[in-house]
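A.B. asks: Give me a 3D structure for the following:
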Amino acid sequence: MSALWTPSSQAAAGVRTGRVERSCVRAMAVALPRKPMSARRPARTENATLASMPVTTDVAAAPAKVVHVIQAEEYHAFLSEHADKLVTMDFYAVWCGPCKMIAPELDRMAAEADPSKLVFAKLDCGASNESKKLAMSLGIKALPTFHLYKNSKLVDSMTGAKVKSLAELIDKHM
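C.D. replies: Predicted coordinates for the structure are as follows:
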């Protein structure tokens, strides 16, 4: 053999040299044609969104708020105003996960209840210093806490986001 035998010629001949040969391959961006908008997303129909529906007085009128959201300053006045009914007071905080989970269930229970016999209210324990002081004076140590009042007097309480237990407690005092 008259040709010079080098490591690169060994690699070309298929002989393993123990070294890795590096190739000069560069990543390259390739522009592909885009699909037309109609092919990417189905076309919207006229009735597909609420924004396309005509606004009438029936749609614009919001349902009445069933769960009363009160402040610490209104707490005693609210209890005396609704003394003839069973008042279910929810002590909650906006950052509380279990409070957020039980809120829709509380709204549903309030919507199904007879407002002449049962009233639902919520008080945010972290909204202000007065709210924090009121919660501490009432012995609220965990959230959510539910207090049930009759004739402005505390008749029962419950801690935790247990819908079934709350419903049983309300039925017990109705």
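A.B. asks: For the rest of this, base every contact and every neighbour count on C-alpha atoms.
C.D. replies: Fine.
A.B. asks: tally of neighbours for the nearest residue to Thr145 once chain neighbours are set aside?
C.D. replies: In this structure, Thr145 finds its nearest non-sequential neighbour in Thr159, 4.3 Å apart by C-alpha to C-alpha, 6 or more residues apart in numbering. Counted with other C-alpha atoms under 10 Å, the neighbours of Thr159 add up to 17.
A.B. asks: Quick check: which helices or strands does the host helix or strand of Val87 pack against?
C.D. replies: Secondary structure assignment for Val87, by DSSP states H and E: strand 86-92. Contacts of strand 86-92 with other secondary structure elements, assessed using 3 or more C-alpha pairs under 8 Å, 6 or more residues apart in numbering; DSSP states H and E, are made with strand 118-124, strand 145-150.
A.B. asks: here's the other one to compare against:
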Amino acid sequence: MSIRSEHPANADQIYRALVLLGADPLLDPELWPESPQEENRLRPLRLRLLGALLAKVELEITAATSRNTEEEPDDVADTLMGWMGQTEPAALGMNVLINRLQRTAVQLMGPEEVGDPPAGRAASSAAVVAAAGMLSAHLVFQQGEVERTRRALDRTGASVIAVLEGIHELRVAIGDVEE
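C.D. replies: Take a look at the predicted model:
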């Protein structure tokens, strides 16, 4: 399934949305020159601004739903209903979830560090990659694409192995098992 917005927002529209939300970013003049630019040159800026807008919205949702969850149990459900209203048909929603899982996996790895990331973070990232891989395998299986399903399952299996290795590494670290 191809995902294309019927009315894609341009960089200026996204920037104005950020300003309205009180989150206007400082823009590098090389990315946002004063003169009009072709859309291809603005693609990195557009994606960066979309990322900033996504972060602002996620922070707003977290702030709105993390308080009083016992008093307002419908807050998360109401947020989900709003999300689902924008992600129909179901396959589109699944593709959005896969994209979100992939971003989460990258975020779990943290900023670039020297050497390997800590075992717990690496295993957490692998678990999220496995979830994205399984959803992807499910979608391509539903489309009848056996070879793509196989490849997605192979990647998912490798991620599950990485999760198990991370679990073992942490168990060694706390002395539950021998190396």
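A.B. asks: TM-score for this pair?
C.D. replies: Once superposed, chain against chain, the TM-score is 0.21 (TM-score structural alignment, normalised by the length of the first structure); 69 aligned residues with a C-alpha RMSD of 5.7 Å.
A.B. asks: Specify the stretch among the helices and strands packed on strand 86-92 of the first structure that is closest to Ala11 of the first structure.
C.D. replies: In terms of C-alpha to C-alpha, the element of these nearest to Ala11 of the first structure is strand 118-124, at 75.7 Å.
A.B. asks: in the first structure, which helix has the most residues?
C.D. replies: With DSSP state H setting the assignment, residue counts place helix 97-112 as the longest helix in the first structure.
A.B. asks: Could you pull out the buried residues of that one?
C.D. replies: Within helix 97-112 of the first structure, the residues that qualify as buried are Cys99, Ile102, Ala103, Leu106, Met109, Ala110, counting by 16 or more other C-alpha atoms under 10 Å.
A.B. asks: How about stretch 95-113 of the second structure?
C.D. replies: For stretch 95-113 of the second structure, burial by neighbour count (16+ other C-alpha under 10 Å) applies to Asn95, Leu97, Ile98, Leu101, Gln102, Ala105, Leu108, Met109.
A.B. asks: follow-up on the earlier one: by how many degrees do the longest helix of the first structure and strand 118-124 diverge?
C.D. replies: In terms of direction (axes from the mean of the first three to the mean of the last three C-alpha atoms, to 10 degrees), helix 97-112 of the first structure departs from strand 118-124 by 150 degrees.
A.B. asks: just checking, what packs against helix 97-112 of the first structure?
C.D. replies: In terms of contacts (3+ C-alpha pairs under 8 Å, 6+ apart), helix 97-112 of the first structure is packed against strand 67-70.
A.B. asks: mind running it again at 10 Å?
C.D. replies: Packing contacts for helix 97-112 of the first structure, counted by 3 or more C-alpha pairs under 10 Å, 6 or more residues apart in numbering; DSSP states H and E, involve strand 67-70, strand 86-92, strand 118-124, helix 163-173.
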